[in-house]
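In: Just need the structure, nothing else, for what follows:
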Amino acid sequence: MNDDNTTAYLPQDLDRALLVGRVWREDGPALVAVRQGEVIDISTQCDCMADLLDRGDAADFARSVEGESLGSVTALLQNSLAEPQVAPYLLAPCDVQAIKACGVTFAVSLLERVIEEQAGGDAAKASQLRAELKEMIGQDLSRIAPGSDEAMALKTALQARGAWSQYMEVGLGPDAEVFTKAQPFSSVGFGARVGLHPASKWNNPEPEIVLAVDARGEAKGATLGNDVNLRDIEGRSALLLGKAKDNNASCAIGPFIRLFDRDFTLDSVRQAQVTLRIEGEDDDFLLEGESDMREISRDPLDLVRQTVGAHHQYPDGFMLFLGTMFSPIQDRDGEGQGFTHHVGDRVTIATPALGALVNRVDRSDDLPPWTYGIRQWMAHRHR
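Out: Below is the predicted model:
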């Protein structure tokens, strides 16, 4: 997956961006910071990403701490895009943190989850159900605040018509859907292949902004993520969410965490536009779209508060996917069949302030097994 235009995968204001991440070196993983286009290994000064994010002076620390130069960030991106990847290459920028995700936070994704449920995982039924639901609801769900009187009135009306859904409950009700997407150290990074469960025949990428939250529940930065989704598996039953969401290489995060500072804040996230590009390797398929974070139904900090607080703590911090408005419906393999991945698809998720996350699609059972977990990391740190 070689690419000469690697600068396009970095923030447009790279000279001002405070970027931190993780790379794989010949002897194991390393924590890095990017300064003026140079990658600095700061592992001798900080054990892990969770420790860095917990620092009260995380931004100043990343800006000034000494370390070993690993060369240019563009060379690192090229190494990461190579197949096979060449050390040093990018890993997911998180380590011991929990990987959490919010679902149904955009009106479009709400409708598509209801369609999956009513179609029972059959993609051929989706087009007809989409038209029927839009006619039945008769209004723009993105304008309705979850938990509001208007939302509860719509719930009552839809229940009376037999159209209420568990997805509408979390999309319009007071409680957000927050689930565990993946285990610590299981996410893949920029350039790696993402995995689809071999049983799935209807699936898609879910491009999202991901918050990096410290142990105190404070959002310290943001990055990009692909919450790979199996529409047919989850559509058969919401109780299959774990199988639909957590598989080998089914979670991609990167390329770096951009720390919040005066040039990049939570308001930057709230105003972000996220683009998606899917390029088929075995056909001429091309899909492009754009997601506006201003259309999210719940504020990012509300999603953080629903995840962490007196009811639940995360002593190692967590990464929080904020949800997607993308559920690609463009026909690919036949009229009315909608979209599903092919092996080899190249997926690019991008926003100017964070750069771009690029991955190719493969089957989870054909990818290298996940073998590097917490014990292996601890042994590496001990050595």
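
In: Could you use CA atoms for every contact and neighbour count after this?
Out: OK.

In: residue ranges for the helices of the stretch 151-300 of the chain, please.
Out: Assigned by DSSP state H, counting those that start in this stretch, the stretch 151-300 of the chain shows helices spanning 166-172, 231-236, 241-245, 266-270, 300-307.

In: Put together JSON lines for those, with distance to H197 on each row.
Out: Formatted as JSON lines, those follow (distance: least, C-alpha to C-alpha, whole Å):
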{"stretch": "helix 166-172", "distance to H197": "23"}
{"stretch": "helix 231-236", "distance to H197": "9"}
{"stretch": "helix 241-245", "distance to H197": "8"}
{"stretch": "helix 266-270", "distance to H197": "31"}
{"stretch": "helix 300-307", "distance to H197": "27"}
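
In: Burial-wise, tell me which of the ones you listed comes out on top.
Out: Most buried of these by mean neighbour count (mean count of other C-alpha atoms under 10 Å) is helix 231-236; its value is a mean of 23.

In: what packs against that one?
Out: The contact analysis (3 or more C-alpha pairs under 8 Å, 6 or more residues apart in numbering; DSSP states H and E) places helix 231-236 against helix 107-119, strand 203-204, helix 241-245.

In: this one next, for a side-by-side:
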Amino acid sequence: MPEDREAATLAARLWLPGEGPAICALRGERLIDVTRAFPTMSALCAEADPAAALTATEGRDVAGLAEVLANSRPEGRDARLPYLLAPVDLQAVKAAGVTFAVSLLERLLEERAKGDPVAAEALRAEVGDLVAGDLSGLRPGSPEAEKVRSVLLARGLWSQYLEVGIGPDAEIFTKAQPLSAVGTGMDCGVLASSRWNNPEPEVVLIVAPDGRVVGATLGNDVNLRDVEGRSALLLGRAKDNNASCAIGPFLRFFDGGFGLDDIRRAEVTLHVQGPDGYALEALSSMRQISRDPLDLVSQMIGPHHQYPDGAALFLGTMFAPTEERDGQGFTHRDGDIVSVSTPKLGALVNRVARAEACPSWEFGAGALMRNLAGRGLLGVFR
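Out: This next block holds a predicted model:
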């Protein structure tokens, strides 16, 4: 939970057995169902002031926080009891790539090594000196960045990753389909064929249809490094697989006590605990992002591209683990427990499994509409 949760405006999507997904407000130690006012999280986020709207809406008490958290753990859940879902539904799930110098280095290594982790390690020092010496601290699209671009082109070192890392246009891609993200406590998926992969802990902005940033949560942009390293055209296969997108635990709305500056100052911690006793912990700072979050939002949504149901935007990661595991740097093992946390958003916790073995994604937009219609909630939409 957020360290200041008593002062936070928090919303959750909860699975209520026998009913379906519910939009809930956290009030004290209780989760209050407000689905009759806001059938979807997308509808709530489209309000002029979602935090105020959620606070002012009455609802029914459906569960205690402690019981829901206890039933939202990777070790398994009781399907007869409520549990947390990803706190987004109809929103497009988008992601920004190569927004930190460290992630730029790792993408360059993947590209030059063609997805081979052993070859990437041999190239690390050479390419690392280039990134650390010439690229960190550059403002993408600036005259200084353009000068570096010209030098690298002349040296034959230009790359598609350098283009989005220091060029004027950010990499904005579709991470997952609406309603396909898993929530905290659920298994997150890695393709069985992948031999080099990693978690990507990120802050996720929640954007209303008119482009306003109305809140934030946490995400794990699970990545297959060997797949993307073979070709950037395989980005979809590397990123969008069954259960490969995790978001949660709650959506925290912007209000008088929490806003975009808190995101700009956020420190995000990643912890991986393996079933073999392996442990890894790392910290990344949003202060080191190369593009301001609002710049990334403006490149995603605007006159050039609309999202009528809103969007969730992953802001990118500076974390790419290189510690030895299995003799080739880091890669996941089945059963790894991955925790992504920051004090004001809480912790998103998932267990790693093969994507093919994770529960199939079956509850899409059609299923949601049928469910809401069966509960007499479709007429609530404004």
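
In: P328 of structure 1: which of the helices of the stretch 151-300 of structure 1 is closest?
Out: For P328 of structure 1, the closest of these is helix 231-236, at 10.9 Å, according to C-alpha to C-alpha.

In: Can you spell out the matching residue range in structure 2 for the closest one?
Out: Aligned by TM-score structural alignment, helix 231-236 of structure 1 falls on residues 225-230 of structure 2.

In: Can you report how many residues lie near the equivalent of A311 of structure 2 over in structure 1?
Out: Mapped onto structure 1 by TM-score structural alignment, A311 of structure 2 lines up with F318. Burial of F318 of structure 1 is recorded as 30 neighbouring residues (other C-alpha atoms under 10 Å).

In: What range does stretch 46-65 of structure 1 cover in structure 2?
Out: Stretch 46-65 of structure 1 maps onto residues 38-57 of structure 2, going by TM-score structural alignment.

In: Which residues outside that stretch are in contact with it?
Out: Taking contacts as C-alpha atoms under 8 Å, 6 or more residues apart in numbering, the residues outside stretch 38-57 of structure 2 that touch it are 9, 11, 13, 22-23, 25, 34, 37, 87-91, 206-210, 214, 253-255, 309-310, 372, 377-378, 380-381.

In: L81 of structure 2: what's it in contact with?
Out: L81 of structure 2 neighbours (C-alpha under 8 Å, 6+ apart): L16, P17, V68, N71.

In: Would you agree the last one is in contact with R77?
Out: By that I understand N71 of structure 2. Yes: if you go by C-alpha atoms under 8 Å, N71 of structure 2 and R77 touch, sitting 5.0 Å apart.

In: quick one on the thing from earlier: list the buried ones in the match of stretch 46-65 of structure 1?
Out: 38-47, 50-51, 54 (16 or more other C-alpha atoms under 10 Å).

In: Identify the farthest-apart pair in the residues you listed.
Out: Across those (C-alpha to C-alpha), the longest gap, 16.0 Å, separates P39 and A51.

In: And the strands in the stretch 101-250 of structure 1, which stretches?
Out: Secondary structure of the stretch 101-250 of structure 1 (DSSP state E, counting those that start in this stretch): strands at 177-182, 193-196, 203-204, 207-213, 219-227, 229-230.

In: Tabulate those in JSON lines, adding columns for mean neighbour count and distance to E68 of structure 1.
Out: Below are the strands of the stretch 101-250 of structure 1 laid out as JSON lines (neighbours: other C-alpha atoms under 10 Å; distance: least, C-alpha to C-alpha, whole Å):
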{"stretch": "strand 177-182", "mean neighbour count": "20", "distance to E68 of structure 1": "31"}
{"stretch": "strand 193-196", "mean neighbour count": "29", "distance to E68 of structure 1": "28"}
{"stretch": "strand 203-204", "mean neighbour count": "22", "distance to E68 of structure 1": "39"}
{"stretch": "strand 207-213", "mean neighbour count": "28", "distance to E68 of structure 1": "25"}
{"stretch": "strand 219-227", "mean neighbour count": "28", "distance to E68 of structure 1": "23"}
{"stretch": "strand 229-230", "mean neighbour count": "26", "distance to E68 of structure 1": "38"}
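
In: For these, give me a markdown table that also has distance to E132 of structure 1.
Out: Shown next, in a markdown table, are these (distance: least, C-alpha to C-alpha, whole Å):
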| stretch | distance to E132 of structure 1 |
| --- | --- |
| strand 177-182 | 25 |
| strand 193-196 | 30 |
| strand 203-204 | 22 |
| strand 207-213 | 27 |
| strand 219-227 | 28 |
| strand 229-230 | 23 |
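
In: so which of these comes closest to D13 of structure 1?
Out: Closest of those to D13 of structure 1 is strand 219-227, at 14.8 Å (criterion: C-alpha to C-alpha).

In: Identify the residue nearest the geometric centre of structure 2.
Out: Compute the mean C-alpha point of structure 2, and by C-alpha atoms, centre = their mean the closest residue is G219, 2.6 Å away.

In: OK, contacts around the closest residue to that residue other than its chain neighbours?
Out: Of all residues not flanking G219 of structure 2 in the chain, I247 sits nearest, at 4.4 Å (C-alpha to C-alpha, 6 or more residues apart in numbering). Counting by C-alpha under 8 Å, 6+ apart, I247 of structure 2 makes contact with 86-88, 181-184, 204, 217-220, 348.

In: hmm, try it at 7 Å
Out: Counting by C-alpha atoms under 7 Å, 6 or more residues apart in numbering, I247 of structure 2 makes contact with A86, P87, A181, V182, G183, T184, L218, G219, N220.

In: so what corresponds to Q288 of structure 2 in structure 1?
Out: Checking TM-score structural alignment: Q288 of structure 2 goes with E295.

In: what's near enough to touch its match?
Out: F106, S142.

In: Swap in 10 Å and give it another go.
Out: T105, F106, A107, V108, S142, R143, R270, Q271, M325 (C-alpha atoms under 10 Å, 6 or more residues apart in numbering).
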